[in-house]
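> one predicted model, sequence on top.
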Amino acid sequence: MKKLSIVIPAFNEEENISHLVAELDKSLADIAYDYEYIFVNDGSKDNTLVELKAQAASHSNVFYIDLSKNFGKDYALKAGIDMAKGDAIITMDADLQHPPHLLPQMLQHWEEGYDIVYTYRKDSNPHVGRFQKFASKKFYKFINAISDITLENGISDFRLLDEKVVYELKQINEYEIFFRGMVKWVGFQQMGIPYTPAARHTGEASYSFWKLVKLAVGSIMAFSVKPLYIATGLGLFFSCAALLYIPYILISKLYGFDELSGWASLIATVAFFGGLQLMVLGIIGSYLGKIFMQTKHRPNYIIRSTNLPRSRK
């Protein structure tokens, strides 16, 4: 019998855990697989860990991994994937927005030969505001334009991974992980399923605006060096444009124009180019900072406790 591992990162989801387990049991009741649930407590401040231990005590197929602090969703996903031993691994959120009833369909596509079955949100999602829809479209359009991967608008962390894909993902030990891009990057036979997210069962989304901005910037830099090329191109363009100023200087000297004229435009130009230089240096510094952090070889996560045997890693 094939084994299915479902990896679920959880941050302050104490009221959702029991409902999710019940929904998963209902969706998987008729499948011919041995399956397990691996919850990763990503430094929750509420009683998520207490609830996970209670579920593990009453369900033999529920396991938990308690991280030492909040490392972030992608690192929590990696912790669960590193410890999972299924022939296929499914990752999903704990807030019940990822519909468990899609699991049989994902498994069917896996049996048909697909190595990765991912999901992406429909544009008609009623639980997302106009600004969020607009920002999501622009983000994916931008990252597709400047990187070597293509991400569907609204692609999510609700996906199925074959064990050979998981093996390759386990070899990756990057400082900043962007799993949505990484899964696309590894290749293999992939197919996408559109879905409409459900409303959160309880609680609120933990991503703030600035966290989303940080995620966007980090994901772009994780899969592209084009910002460096853009910075180089800007420098070259404005350097060439500055040469066009030479004829103006010569004419001014020749005809004796007032040397004080144009001081406002000069100050504006200096301020503009100063800001441009700081932007370019910031881009270069960001890449250097990532290299610096990568050379430290710190672990992506630290496990404080788990009811899984450590030998599984």
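Received, thanks.
> switch to C-alpha atoms for all contacts and neighbour counts from now on
Fine.
> so I31 versus K2, what's the distance?
Separation of I31 from K2 (CA to CA, to the nearest Å): 10 Å.
> which residues does the residue nearest to the spatial centre of the chain contact?
The residue lying closest to the centre of the chain (CA atoms, centre = their mean) is F178, at 4.0 Å. Shown in contact with F178 (CA atoms under 8 Å, 6 or more residues apart in numbering): 74, 218-219, 222.
> now do the helices in the chain.
Counting by DSSP state H, the chain has helices at residues 17-27, 48-58, 73-83, 103-111, 130-146, 163-170, 179-185, 209-222, 226-243, 245-255, 263-295.
> tell me, how many residues neighbour K141?
K141 has 15 neighbours, counted by other CA atoms under 10 Å.
> apart from its chain neighbours, what residue comes closest to it?
Of all residues not flanking K141 in the chain, N153 sits nearest, at 7.7 Å (CA to CA, 6 or more residues apart in numbering).
> list the contacts of that neighbour.
Counting by CA under 8 Å, 6+ apart, N153 touches 120-121, 136-137, 140-141.
> now it: how far from A135?
Here the criterion is CA to CA. By it, N153 lies 10 Å from A135.
> S124 now?
Distance from S124 to A135, by CA to CA: 15 Å.
> and here is the other one:
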Amino acid sequence: MSENGTSADHSSVSMGHTELSKVSRTGFLSIVVPCYNEEEGLAELIRRACDAGRSVFEDRFELVLIDDGSGDATWPMIEDASAGNDHIVGVKLARNYGHQIALTAGLASCQGSYVLVLDADLQDPPELLGDMLSVLKENKADVVYGQRDSRAGESGFKKLTATGFYRLLKANSSVDIPLDAGDFRLMTGRAARIIVEMPEHDRFVRGMVASIGLKQVPFAYHRDARFAGETKYPIRKMLSLAVAAFMGFSMAPVRIAARLATLMFFFSGFAAVVAVIIWMTTSTVPGWTSLMVLVAISSAMNFMILAILGEYIGRIFMSQKRRPLYIVETVKQARSSENPQVLRRIGGGVFLGDHPEDL
């Protein structure tokens, strides 16, 4: 059960019998899905996402699929799907930029007055769209974020580390980042545009959404197991995301470094006083052991502090280069009208245009 009493079990949602109250008569929906090596589950993703969009918004929706430099058949499948379906927009990035930047490219490419963010693995059921839209309208909110009541198909280690990460981040951030919430959310177009215009390169989108304010409402749901294939978020990527979250939304690492430095200052001062007392009261020359331990501890602390500060300085350096956040290689859609949101520099990204061989 969520804070506002909203909960959902998508197994009870029937796409063929959507309640009339959940059918939107106005507005345009964009479903944004970053994809990386998702050939095994892509057809099912397209089917379920389009069914969900059609059940609530009828023909007023688009499915924006962002290929984040996949090495399998993901992009050819997106091309084929977009050629035969007016609702599908395919966006191919020039290389693999990572999930958070690919998601930003998708938000920049969409046109909807409502935006539903999904992962391609279908762990977050698109069938909850109608319920989430009802909650958004009832609360006059700008964001309805999915809050995981339970998680199927994930190891105990991942659940434990995810639980600890969200609570540690919340305790050390000035931004109220919701617990147990990923990128699965429904938001208004104006909220999505704010995220796109944020200039930072090291992006933690769920934290960025929380930082914009506006009214944001939780929506409790059960997270399914992955539909097909293997996770695209190994430990290395999860650690990278965690570092981006702490560096972007918490001063805790710098404050820890300052506290360590203060602690080392007092510890070194105490050791110096003890050494003087020993020298004055005894004729014993202090041994090398205590000296080396002190040097080792102080050196380790210094290196740790330098590493933390260096991480912040490195991120500042990369941001000041002002390189494009991403490069869109091509856009595929069956509609005759071009998407004006894509065909210009947006959200820190650049659209390349047609290759000479394609003209």
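Noted; the coordinates are in hand. Bear in mind that the values here come from a model prediction, so they are computed numbers and not experimental data.
> report the TM-score for the pair.
After superposition, the two chains reach a TM-score of 0.95 (TM-score structural alignment, normalised by the length of the first structure), with 311 aligned residues with a CA RMSD of 1.5 Å.
> circling back: aligned to the residue nearest to the centre of the first structure, what sits in the second structure?
Counting by TM-score structural alignment, F178 of the first structure lines up with F204 in the second structure.
> same question, I302 of the first structure
Checking TM-score structural alignment: I302 of the first structure goes with I327.
> spatially nearest residue to that match (excluding sequence neighbours)?
That would be V350: by CA to CA, 6+ apart, it lies 4.8 Å from I327 of the second structure.
> is it true that that neighbour lies in a strand?
Yes - judged by DSSP: H, G, I helix; E, B strand; the rest coil, V350 of the second structure forms part of a strand.
> need the counterpart of it in the first structure.
Counting by TM-score structural alignment, V350 of the second structure has no partner.
> do you know how far the most far-flung residue of the second structure relative to its centre is from I277 of the second structure?
The C-alpha centroid of the second structure is most remote from S283, which lies 63.2 Å away (CA atoms, centre = their mean). Noted for S283 of the second structure: a distance of 11 Å to I277 of the second structure, by CA to CA.
> same thing with T262 of the second structure?
In this view, T262 of the second structure and I277 of the second structure are 23 Å apart by CA to CA.
> about what we covered before: so who does the match of I302 of the first structure touch?
Contact analysis of I327 of the second structure by CA under 8 Å, 6+ apart lists 93-95, 349-352.
> I'd say the residue nearest to I327 of the second structure and P324 touch.
Yes - between V350 of the second structure and P324 there is a contact under CA atoms under 8 Å: 6.3 Å.
> quick one: which of these two has more around it?
Per other CA under 10 Å, whichever of V350 of the second structure and P324 has more neighbours is V350, with 20 against 16.
> what sits against the more buried one?
324-328, 344.
> mind redoing it with 7 Å?
By CA atoms under 7 Å, 6 or more residues apart in numbering, the contact set of V350 of the second structure is 324, 326-328, 344.
> adding distance to P76 of the second structure, write those residues out as a markdown table.
Converted to a markdown table, those look like this (distance: CA to CA, whole Å):
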| residue | distance to P76 of the second structure |
| --- | --- |
| P324 | 25 |
| Y326 | 20 |
| I327 | 19 |
| V328 | 16 |
| R344 | 24 |
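> among those, which are in strands?
The strands, defined by DSSP state E, take in 326-328 from the contacts of V350 of the second structure.
> from those, pick the one nearest V33 of the second structure.
V328 (15.2 Å; CA to CA).
> looking for the alignment partner of P194 of the first structure in the second structure.
Applying TM-score structural alignment, one finds that P194 of the first structure aligns to A220 in the second structure.
> didn't that match look like it was pressed against R148?
Yes - taking CA atoms under 7 Å as the definition, A220 of the second structure is a contact partner of R148 at 5.8 Å.
> most neighbours of all the contacts of I327 of the second structure, which one?
Going by other CA under 10 Å, L93 tops these with 25 neighbours.
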